[in-house]
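Student: after the sequence you'll find the predicted model.
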Amino acid sequence: MNETRARILDVALDVLGENPEAGMGDIASAAGVVRRTVYGHFPSRLDLVRTLTERAVTEMTALFAEVNASPAEADTMWAQIVARVWPVAHRYRALLALRRGEFGDVIHGLLGPVDELLAEIVKRGQDSGVFARHLPAAILSQVAYGTVFAIADSFRSNGPQGARAATITSLLMLGVPETRAIDLAGDQP
């Protein structure tokens, strides 16, 4: 039963990543089960989206907390976050589109811990003069992090150029000079 549930979640990410408007029937079909099976695990589309979001938050929070504990400069930390979160961002890119839709409040609420960790890192960077101050840390972190997801959505395959582009572009959004952003991305895939 847990295997079927996990498969439904994995398939839902793929299906919703391609079409955020996809229904439970589309997900069931792609998972090779009947709709009743999907509804047996997730009584509503909201329950499915909530579970996907909780799964993403768990993965991302663990990654961010590990990087956040580092004594590195904020721009280095940000580059490390993008490198580590890229596969997660790519996998959960559907949440960005769903966040703008009917499930926005639910997703936004569940992503609170992730948003707070990102804002802390940006605030640290602003306080040390590494990041720009033209926006409050909470907003600037969302702009930069949203860029990572936008690039993940544009690069449909999890290719190497996407991670590098996401690192450099998000650092530029944070106000890091281009040469420093490129250096921080290094030979990152």
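Tutor: Sure thing, it's come through.
Student: use CA for all of it now, contacts and neighbours both
Tutor: Will do.
Student: give the contact list for the nearest residue to Asn158 once chain neighbours are set aside.
Tutor: Once flanking residues are discounted, Asn158 sits nearest to His90: 6.5 Å by Cα to Cα, 6 or more residues apart in numbering. Shown in contact with His90 (Cα atoms under 8 Å, 6 or more residues apart in numbering): Phe149, Ala152, Asp153, Arg156, Asn158.
Student: try this one side by side with the last:
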Amino acid sequence: MLDAAVRVLDAEPDAGVAAVAVAAGVTRQTVYAHFPTREQLLAAVLDHLTEQVVAAMDAADPGTGPAADALVRLLDAARRASGRYPALVRKLGSLPVGQDGDHRRHAPVADRLKEVIERGQGTGEFDDRLSSDWLVAVTISLAHTASAETDAGRMPGEQAAEALRTSLLRVLGARQ
């Protein structure tokens, strides 16, 4: 059902539950039995996409190589995974989410970023004067900014990815 919802909502972000049900080969009532409201369906879709991003990040082998390279691989993997559904990601990003919900959804991504940042700080590859929690927050904010610049048409995707990489490594005080 969630895979069908991702396909339908990426093609038409305002599609209703009935369209998701048809694509999933189930009745509308079946969708509502799992997700009592459209908002709950959208939240589940966002969680599903987050799981895909986290799986892509894990596949990028963040525990190997220099921390700067690992961090760039993580961010590239996340960008590619979330970039498969641009309209849907934009729609989900515009929905109101409480601070707790936002923190919970970012936690698996933040945990992976924090591991790499702390590894880099431990080896001296990254400056250790700023807390890893702050650097994770900055990393996520910069990644969202790069995505927003691409979505707004102000920067091509590859240029935004390079700007993110350069900015982030400077913030981290990476030894380049």
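Tutor: Done, it's in. Keep in mind that this is a model prediction, so the values were computed, not measured.
Student: now what about the TM-score between them?
Tutor: The pair, once superposed, lands on a TM-score of 0.71 when counted by TM-score structural alignment, normalised by the length of structure 2; 162 aligned residues with a Cα RMSD of 3.4 Å.
Student: ok so, going back, and the contacts of His90 of structure 1, which are buried?
Tutor: By neighbour count, with 16 or more other Cα atoms under 10 Å, these hold Phe149, Ala152, Asp153 as buried.
Student: counterpart of the last one in structure 2?
Tutor: The pairwise alignment with structure 2 assigns Asp153 of structure 1 to Ala148, based on TM-score structural alignment.
Student: any idea how far its match lies from Ala161 of structure 2?
Tutor: Per Cα to Cα, to the nearest Å, Ala148 of structure 2 is found 11 Å from Ala161 of structure 2.
Student: top helix in structure 1 by residue count?
Tutor: helix 45-68 (DSSP state H).
Student: element containing the most centrally placed residue in structure 1, please.
Tutor: Centroid-nearest residue in structure 1: Ala89, 3.7 Å away (criterion: Cα atoms, centre = their mean). Per DSSP states H and E, Ala89 of structure 1 falls inside helix 74-91.
Student: mind listing what's buried in that helix?
Tutor: 74-86, 88-91.
Student: the longest helix along structure 2 vs structure 1, mean deviation?
Tutor: Looking across structure 2 with DSSP H, the single longest helix is helix 99-123. Compared with structure 1 after the fit, helix 99-123 of structure 2 shows a mean deviation of 1.4 Å (mean Cα distance after the TM-score superposition for structure 1).
Student: what residues in structure 1 pair up with that helix?
Tutor: Matched against structure 1 by TM-score structural alignment, helix 99-123 of structure 2 falls on residues 104-128.
Student: now do the buried residues in the matching stretch.
Tutor: Going by neighbour count (16+ other Cα under 10 Å), the buried part of stretch 104-128 of structure 1 is 107-108, 110-111, 114-126.
Student: neighbours of the residue nearest to Ile8 of structure 1 when sequence neighbours are not counted, just the number please.
Tutor: Spatial nearest neighbour of Ile8 of structure 1, excluding adjacent residues (Cα to Cα, 6+ apart): Ala31 at 5.8 Å. Ala31 of structure 1 is flanked by 20 other residues according to other Cα atoms under 10 Å.
Student: Ala31 of structure 1 touches Val11, doesn't it?
Tutor: Yes - with contact defined as Cα atoms under 8 Å, Ala31 of structure 1 and Val11 form a contacting pair (5.9 Å).
Student: how far away is the residue nearest to Pro108 of structure 2 when sequence neighbours are not counted from Gln176 of structure 2?
Tutor: Distances taken as Cα to Cα, 6+ apart put Val54 closest to Pro108 of structure 2, at 6.7 Å, once the chain neighbours are dropped. Here Val54 of structure 2 is placed at a distance of 27 Å from Gln176 of structure 2 (Cα to Cα).
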